[in-house]
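Asks: Sequence and predicted structure are below.
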Amino acid sequence: MKVSIGIDIGGTKCATVLGNMDACDSIDSLILDKISFATEGSPKAVIAKLIESTDDLLQKHRISREMLHSIGISCGGPLDSKKGVILGPPNLPGWDEVAICAEFEAHYHIPVRLENDANACAVAEWKFGAARGYRNVVFLTCGTGLGAGLILDGRLYSGTNDMAGEVGHVRLTQAGPVGYGKAGSFEGLCSGGGIAQLAKMRILEKLQAGEKPELCPSMAALDDITTKDVAIAANAGDEFAKSILAESARYLGMGLSILIDILNPEVIVLGSVYQRNAAMMYPYVQEVVEREALPLSHQVCRILPAELGDRVGDCAALALTLLEE
């Protein structure tokens, strides 16, 4: 049995996942076990706990260190994947110039690979999910933020200094919700956090016009509106909530058209918000893509919801251990 460890480092929690890499056809068989804990304390303390949890999983399943094949680490950027160094992600205060791969390599003496979380999720959907079998893949996170992982000609593409795929920073319009520090950006209009902002803008317009939308009938509740609230209302038939998702979906179509024209992918896989609301959003995305993208490029590109869902984080770091150098 080829055994690897996946390390997922997030702003609020970390996870150590034990995987049987000979069982890639089934996620249930792939993931043997998992330990999660809060991301608390210094980077040194968290890394020590990650190593401890790795040792605990190996001991629990009676796997010797010699049997461990490799380790994959998924973490928010910026980072230096070649040197294996985390470079101060916004969601990880104090994680500046942390040589995390060296720590694991010194302990286990096996290959360790670090990639940003969008790249790792792209690899997971490519190896185990909706993009399996394709060579040119774009994966969009569509979560709290919006980033992309790129598989080009059958290889993960990270760019010159691991900054490839930061599509959330692209401005789609001059005014609108703020994402990635820019008003009207792809992230501001199409991420989970951005859709919540968009909803508040549209609700405020209604309230100031004297209307009381069912989604939020008073100013007092405006700050508490979330993307989940919008999605629930839309799925229950609220036309106003549907219009908010449709507006975001049209901007998503604009952003995807740019990616289709530039990268000529075979498939674009969309996670999180889109994955949960694909049936409602897809017609508006498709309408814009058919109008804006080059026909020859659009005709060979499928737009699909992610398959791995909430398990993508568990699979992402493990998937990195399947990559060739």
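Replies: Looks like it came in fine. Residues are numbered from 1 along each chain as shown.

Asks: can we go C-alpha only for contacts and neighbour counts from here?
Replies: Fine.

Asks: thought residue 141 was touching residue 271?
Replies: Yes: the pair residue 141 / residue 271 is scored as a contact, 5.1 Å apart, by CA atoms under 8 Å.

Asks: how close does residue 305 get to residue 236?
Replies: Residue 305 sits at a distance of 21 Å from residue 236 (criterion: CA to CA, to the nearest Å).

Asks: more neighbours, these two?
Replies: The residue with more neighbours, out of residue 305 and residue 236, is residue 305; 24 against 11, by other CA atoms under 10 Å.

Asks: what's near enough to touch that one?
Replies: Residues in contact with residue 305, defined by CA atoms under 8 Å, 6 or more residues apart in numbering, are 130, 269, 270, 271, 274, 275, 278.

Asks: got TSV for these, with neighbour count too?
Replies: TSV is the format used below for the contacts of residue 305 (neighbours: other CA atoms under 10 Å):
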residue	neighbour count
130	22
269	25
270	25
271	27
274	26
275	20
278	18
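
Asks: any idea which element residue 144 lies in?
Replies: Here residue 144 sits in a region with no helix or strand, counting by DSSP states H and E.

Asks: typo on my end, residue 40
Replies: Applying DSSP H and E, one finds residue 40 in no helix or strand.

Asks: which residues sit in contact with it?
Replies: 12, 46.

Asks: Of all the residues in the longest helix seen in the chain, which ones are buried?
Replies: Counting by DSSP state H, the longest helix found in the chain is helix 239-263. For helix 239-263, a neighbour-count test (16 or more other CA atoms under 10 Å) marks 240-242, 244-261 as buried.

Asks: one more structure, for comparison:
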Amino acid sequence: MFADGKTEEFRAGIVPLGGNAEIPADTGYSAADGRNFSLNERIVMNIIHTVDQTHIRSINQRVILERIYCDEPISRAELARELCISKSAMTENVSSLLDIGIIREVGAGVAMSTGGRKPIMLKFNKNYQYIIAIELNFEDPIFVLGNLRGETLNKITVAISNDSGYEERLELVVNAANRLLSTAELSTKDLAIIAISCPGVFDPESRNYYAESHFANWKMGDLSRQLEELFETQVLVVNDVNAAAVGEFNSGAGRDAKNLVYISGGQGFGAGVIINGELYLGSTNRAGEISNSIPAGPLGLVNGKFGNLGYSVNIRALKEYICAKAPQKTKDAFAALGKNPDSIGFKDILWVWRGGDKFLRQRVEEMSVIIGAAISNIISLLNCDLVILGGDYVAFQSQMLPTINRVVRESAFAPVNVVSASLETNAGICGLFALSRDIIFDKVCNYERT
């Protein structure tokens, strides 16, 4: 302990929360053994204290902003009481958020039963900034302009042919984004972030993008960089299944779950994992890439080699199976639509399946068993609360879900329900808005996640 009663921990820069770390201007600040603090030591201690206080302030503002967002309108006194923050600290933090403009005062509330002045209520400013969310995983990409509440101001789709080159794709995206802004009479200064969901894996540090060959024309690294330059804003790139998982967790079928897995079946086959309320990405952003897992049953080994779950049950595999093995009756059903097995799309398959075609019904049943086995393994591994089936295969839910749940009940160590996604094609957009809002809140409050 030092001569003035301060401890060694204080000298090392470890200051209790709320402690006073002011250092005298003179050099007479000495330890019991006569050592004086050097100027450099005092500077370091001041810096550490400033960093500590700045970090605490950022945490407080982030928590306050989140609570106002969730529970508006709310008074300063209610916030202070619920968050256990002193009234003076609450006043300071709220003033900062008011100055920024992300919250606002909206008039007087109800006075306490004991009397006194009516409190001034605080409300979240949903139009503080705006978000453009882009989903590229559909045949016709979806573009949505929304506010910080995720309310849609405008929504458009843009047709892009599969053989379009990157420059054409970039031009279409830029034109669509500009159109969204102009119709809402907004400029790039009003735009907080552009959020994009797409298949594959994107590394935000290197901007390297790993995806199926048919999606390579998007060149996501170049696209994100050029959009940042053109619109002078941050660009967030998220795996499409992860975005949908966050959407269902926040606004859809997973609202009451803490740990869930979202399974997307269709053009690809992947999973989004939510653990303790947070999206789990893994060490290199590749968590949930279950397409590369080994399928159950005879598809596990093909010609002596391990199979691939995605290639066994995705839409491409289904179409190939139809082309190779469809009986004449099934071919006739497609012919009635003006198609042959080589030219069918997923909508054609759905039409014939809904008509009760026995061949397709049998194949969907076989796929359901394979998917059910994969989900059972995931449940046993993660011990989650819920599994949500989404993507294109939601269209098969009336047949798939009973079979998948039967397999799960029979096989999983601790079975949970497998349910259908409730947001349909809006899941990814909802997820992009939720992820973007967190980034904006962190930036406003200078909050750094660890």
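Replies: Arrived safely. None of the values given here were measured: they were computed from a predicted structure.

Asks: For the two chains, what TM-score is obtained?
Replies: Put the two chains on top of each other and the TM-score (TM-score structural alignment, normalised by the length of the first structure) is 0.78; 305 aligned residues with a CA RMSD of 3.3 Å.

Asks: Number of residues surrounding the aligned partner of residue 138 of the first structure in the second structure?
Replies: When the second structure is aligned by TM-score structural alignment, the residue opposite residue 138 of the first structure is residue 261. For residue 261 of the second structure, the count of nearby residues is 28 (other CA under 10 Å).

Asks: these two touch, right, residue 261 of the second structure and residue 246?
Replies: No: look at residue 261 of the second structure against residue 246 with CA under 8 Å: they stay out of range, at 10.0 Å.

Asks: Who are the contact partners of the residue positioned nearest the centre of the first structure?
Replies: By CA atoms, centre = their mean, the first structure has its centre lying nearest to residue 141, at 3.2 Å. With contact set as CA under 8 Å, 6+ apart, residue 141 of the first structure has these partners: 118, 121, 147, 148, 270, 271, 272.

Asks: What remains of those once you look at the second structure?
Replies: Under the criterion both residues aligned by TM-score structural alignment, their matches' CA atoms under 8 Å, these that remain in contact after alignment to the second structure are 118, 147, 148, 270, 271, 272.

Asks: Can I get the residues you listed in JSON lines including distance to residue 66 of the first structure and secondary structure?
Replies: Listed next are these as JSON lines, based on distance: CA to CA, whole Å; DSSP: H, G, I helix; E, B strand; the rest coil:
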{"residue": "118", "distance to residue 66 of the first structure": "30", "secondary structure": "helix"}
{"residue": "147", "distance to residue 66 of the first structure": "36", "secondary structure": "coil"}
{"residue": "148", "distance to residue 66 of the first structure": "35", "secondary structure": "strand"}
{"residue": "270", "distance to residue 66 of the first structure": "38", "secondary structure": "strand"}
{"residue": "271", "distance to residue 66 of the first structure": "36", "secondary structure": "coil"}
{"residue": "272", "distance to residue 66 of the first structure": "37", "secondary structure": "helix"}
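
Asks: What is the equivalent residue in the first structure for residue 251 of the second structure?
Replies: When the first structure is aligned by TM-score structural alignment, residue 251 of the second structure is paired with residue 128.

Asks: wait, its match sits on residue 28?
Replies: No: Residue 128 of the first structure lies out of contact with residue 28 (CA under 8 Å); the separation is 11.3 Å.

Asks: Settle it for me: which of these two has more neighbours?
Replies: Applying other CA under 10 Å to residue 128 of the first structure and residue 28 shows that residue 128 carries more neighbours, namely 22 against 11.

Asks: on that earlier part again, would you mind putting the contacts of residue 141 of the first structure into TSV with distance to residue 54 of the first structure alongside?
Replies: Shown next, in TSV, are the contacts of residue 141 of the first structure (distance: CA to CA, whole Å):
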residue	distance to residue 54 of the first structure
118	23
121	21
147	29
148	29
270	31
271	28
272	28
